[in-house]
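The following comprises the amino acid sequence and a computationally predicted model.
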Amino acid sequence: MILAEILRLNSASRARAYAGEVLVLRQVPSALALCARFSLLLRGAGSTFDVDASETPFEQREDLCQTFELDEEVGVLFREVFREAGVEGGGTYWDRPRLRIQQSGCGVDDVANSKLFGHGKFSSTLPPHRDTWASNIMQQLNWWMPLEEIDEGRTMCFYPELFDRAVPNTSTGWDLDELRARRKRGLPYPQLPELDHEGVAKDPLVSELMRPKYVRPLVGVRPGDVVVFSGAHLHSSVVNTTGLTRYSCEIRSVDARDLRKGIGAPNVDGEAARVPLHWFRNVDNQKLKLTAA
């Protein structure tokens, strides 16, 4: 995957991301500190987590994810990543940090059932999807960071030829609020919209462009690098068979000014009924709104 190196995420670089470029900020000090903090949580005193095990019990993985995501220092460092990237806190909204633990040989997550993987919160190997099939917010940017070294066999990948081409999917009728309501009642619900495999099979061009020769794994990034891309990109996890675990973290952001101006990535195939703006909050814990603040 060709990466476009940037020094700051400003309106010009956001526009590049909305057009399909995958951006990278190199060796961000706070991202390096985030890696160090994660290593301490993973290997520090009292930790019993087997770093490269292939079948760690789910409860242990869930505990590590929750520890990382709720850690006060981790929260501070994520805010510092945004600041060092030149992002203004007041006009920028985000969801929450996520830790991904992808063990070797784990296969692809069953995203059709949110009762798995801690009600969908702790997924590790996601199938091809656009985040915007769920969020319906075309200004969404994904921030992705490897916490330890990665390689071509344990990373994520993109389908760049399908960035601006409609792909059959199950976003019609999917609803974030319904997902949350079902979780509370312990009922299954799709964790996220995914490919409509029957529809894809009937579309020769889409089927062709999903073949391995068109798929671009994310390589050339190291711990401390921050990758930023549009949530409208079709992307997935590379199925890990390396014998080593992939550790990465991510967060999503929305620039409120771009949202209100209608500046964003193209929506070529998203059909979710709602736009769940309340998914995102700013540094002052205010919910995202379409109206001016």
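Alright, I've got the coordinates.

Please count neighbours and contacts with C-alpha atoms only from this point.
OK.

The stretch 101-250 of the chain: strands as residue ranges?
Using DSSP state E, counting those that start in this stretch, the strands assigned to the stretch 101-250 of the chain run over residues 140-146, 156-158, 216-217, 226-230, 235-237, 246-255.

One more to weigh against that first structure:
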Amino acid sequence: MSAILVDPQLSEGACRDALYSGSTVMLKPQVASKKLCAFAWQMIQDAFYPLHPEQAQHELPVEKFAAIIAALKPKFTHSPESKQFLKELFEELGWDPAKTYFDVPKLRIVTHSSYLTSGMGYAYKAHRDVWYSAPPCQINWWTPINEIQERSAMVIHPRYFNREVPNNSSSFDAYKWNAEGRKNASLYVNNDPRNHPHLQENIDLDWQVLVGRPGSLMLFSAQQLHSTVPNDSGKTRFSIDFRTINEDDILAHRGARMVDASCTGTTLPDFIRSTDHARFAEDIVKTYEVGGRAEDGVLVFDPGA
């Protein structure tokens, strides 16, 4: 049974179990999450100066806007400060940092209307992260950087957590995505031909729209079907998301039950331990691989390549 759990008094293990069962967890802003958002907002302001970032799209041609965020997003993602704030967050919440691995935090920028919906500003259609080759114990974390409303929020479709839905995940390979899809994101401004897995049938989706204050945290399973509310708020939305996995659950192959993922490869090599940034050993990674390794694929995406 799924539920929205608001600031639950649960141990880390009990919280993970609730997420694997389809519940969504909402946490109030933490000291570390507020520091992470403040750090990101300062970078955003510097990048768009002298324009206000939320209104910059009304002043800039879309090509210029896309060029700004093409430099901004990796600068934030790969900064040592971003990684340090995540470690501090896990410690603050009582999650064991020595067993918590994370994928580097991503800056998401969702513009108003259809100004930019490709490449660095890709507007995600309804999808599960497990269609992107995520392990079943992956937990997604999402936080707004600035004030948002229900017209520019994240939406969960919990009715379909354990129900198979039509999708194109069979054509997605994690290692080819590293070699091509992630590498070429900044090239696409007016259209996006990349192979994004998504829902492929017009079904009656339930909408569980969750709105929080800057720095608040929304946690949900990678098995959860989710999407972005079409932004018609009149301003650009800025948010941060990242993903975690627990070492014990990886070794035990625990997590949510996957019902319709047909992708190949695995994103497990992307994750680093929060204490020392170590990655999982090759023999562990191979236990999660599906379909072998494509010759033209890349195991770990290198943003400097």
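Arrived safely, thanks for sending. From a predicted model like this one, the values you see are computed outputs, not experimental measurements.

What does the TM-score come to for these two?
The TM-score (TM-score structural alignment, normalised by the length of the first structure) is 0.82; 269 aligned residues with a C-alpha RMSD of 2.6 Å.

For the stretch 151-293 of the first structure, which segments count as helices?
For the stretch 151-293 of the first structure, applying DSSP state H, counting those that start in this stretch gives helices covering 176-184, 197-201, 204-209, 256-261.

Looking at those helices, spot the one closest to residue 247 of the first structure.
Of all the helices of the stretch 151-293 of the first structure, helix 176-184 sits nearest to residue 247 of the first structure, with 25.7 Å by C-alpha to C-alpha.

mean per-residue distance, that closest one to the second structure?
Mean deviation of helix 176-184 of the first structure relative to the second structure after superposition (mean C-alpha distance after the TM-score superposition for the first structure): 2.8 Å.

in that helix, what's buried?
Across helix 176-184 of the first structure, burial judged by 16 or more other C-alpha atoms under 10 Å covers 176, 179-180, 182-183.

Could you identify the longest helix within the second structure?
When the second structure is parsed with DSSP state H, its longest helix is helix 31-48.

And the next helix or strand past it?
The first helix or strand that comes after helix 31-48 of the second structure along the chain, using DSSP states H and E, is helix 62-77.

Give me the contact list for that following helix.
Applying C-alpha atoms under 8 Å, 6 or more residues apart in numbering, the contact partners of helix 62-77 of the second structure are 40, 43-44, 47-48, 56-57, 82, 104-108, 115-116, 120-121, 186, 189, 303.

Pull out the buried residues from these.
40, 43-44, 48, 56-57, 82, 104-108, 115-116, 120-121, 186, 189.

What residues sit buried inside the longest helix of the second structure?
Buried-residue list, helix 31-48 of the second structure, by 16+ other C-alpha under 10 Å: 32-41, 43-44, 48.

Output the helices of the stretch 151-293 of the first structure in CSV, with distance to residue 91 of the first structure appended to each entry.
Output for the helices of the stretch 151-293 of the first structure, formatted as CSV (distance: least, C-alpha to C-alpha, whole Å):
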stretch, distance to residue 91 of the first structure
helix 176-184, 23
helix 197-201, 38
helix 204-209, 37
helix 256-261, 6
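
ok, back up a step: kindly reformat the strands of the stretch 101-250 of the first structure as JSON lines containing mean neighbour count.
As requested, those are exported to JSON lines (neighbours: other C-alpha atoms under 10 Å):
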{"stretch": "strand 140-146", "mean neighbour count": "24"}
{"stretch": "strand 156-158", "mean neighbour count": "22"}
{"stretch": "strand 216-217", "mean neighbour count": "20"}
{"stretch": "strand 226-230", "mean neighbour count": "25"}
{"stretch": "strand 235-237", "mean neighbour count": "22"}
{"stretch": "strand 246-255", "mean neighbour count": "22"}
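
export those to JSON lines and tack on distance to residue 201 of the first structure?
Shown next, in JSON lines, are the strands of the stretch 101-250 of the first structure (distance: least, C-alpha to C-alpha, whole Å):
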{"stretch": "strand 140-146", "distance to residue 201 of the first structure": "28"}
{"stretch": "strand 156-158", "distance to residue 201 of the first structure": "19"}
{"stretch": "strand 216-217", "distance to residue 201 of the first structure": "21"}
{"stretch": "strand 226-230", "distance to residue 201 of the first structure": "26"}
{"stretch": "strand 235-237", "distance to residue 201 of the first structure": "18"}
{"stretch": "strand 246-255", "distance to residue 201 of the first structure": "31"}
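
related to what we said a few turns ago, quick one: which of the helices of the stretch 151-293 of the first structure is nearest residue 232 of the first structure?
Closest to residue 232 of the first structure of these, according to C-alpha to C-alpha: helix 256-261, at 14.4 Å.
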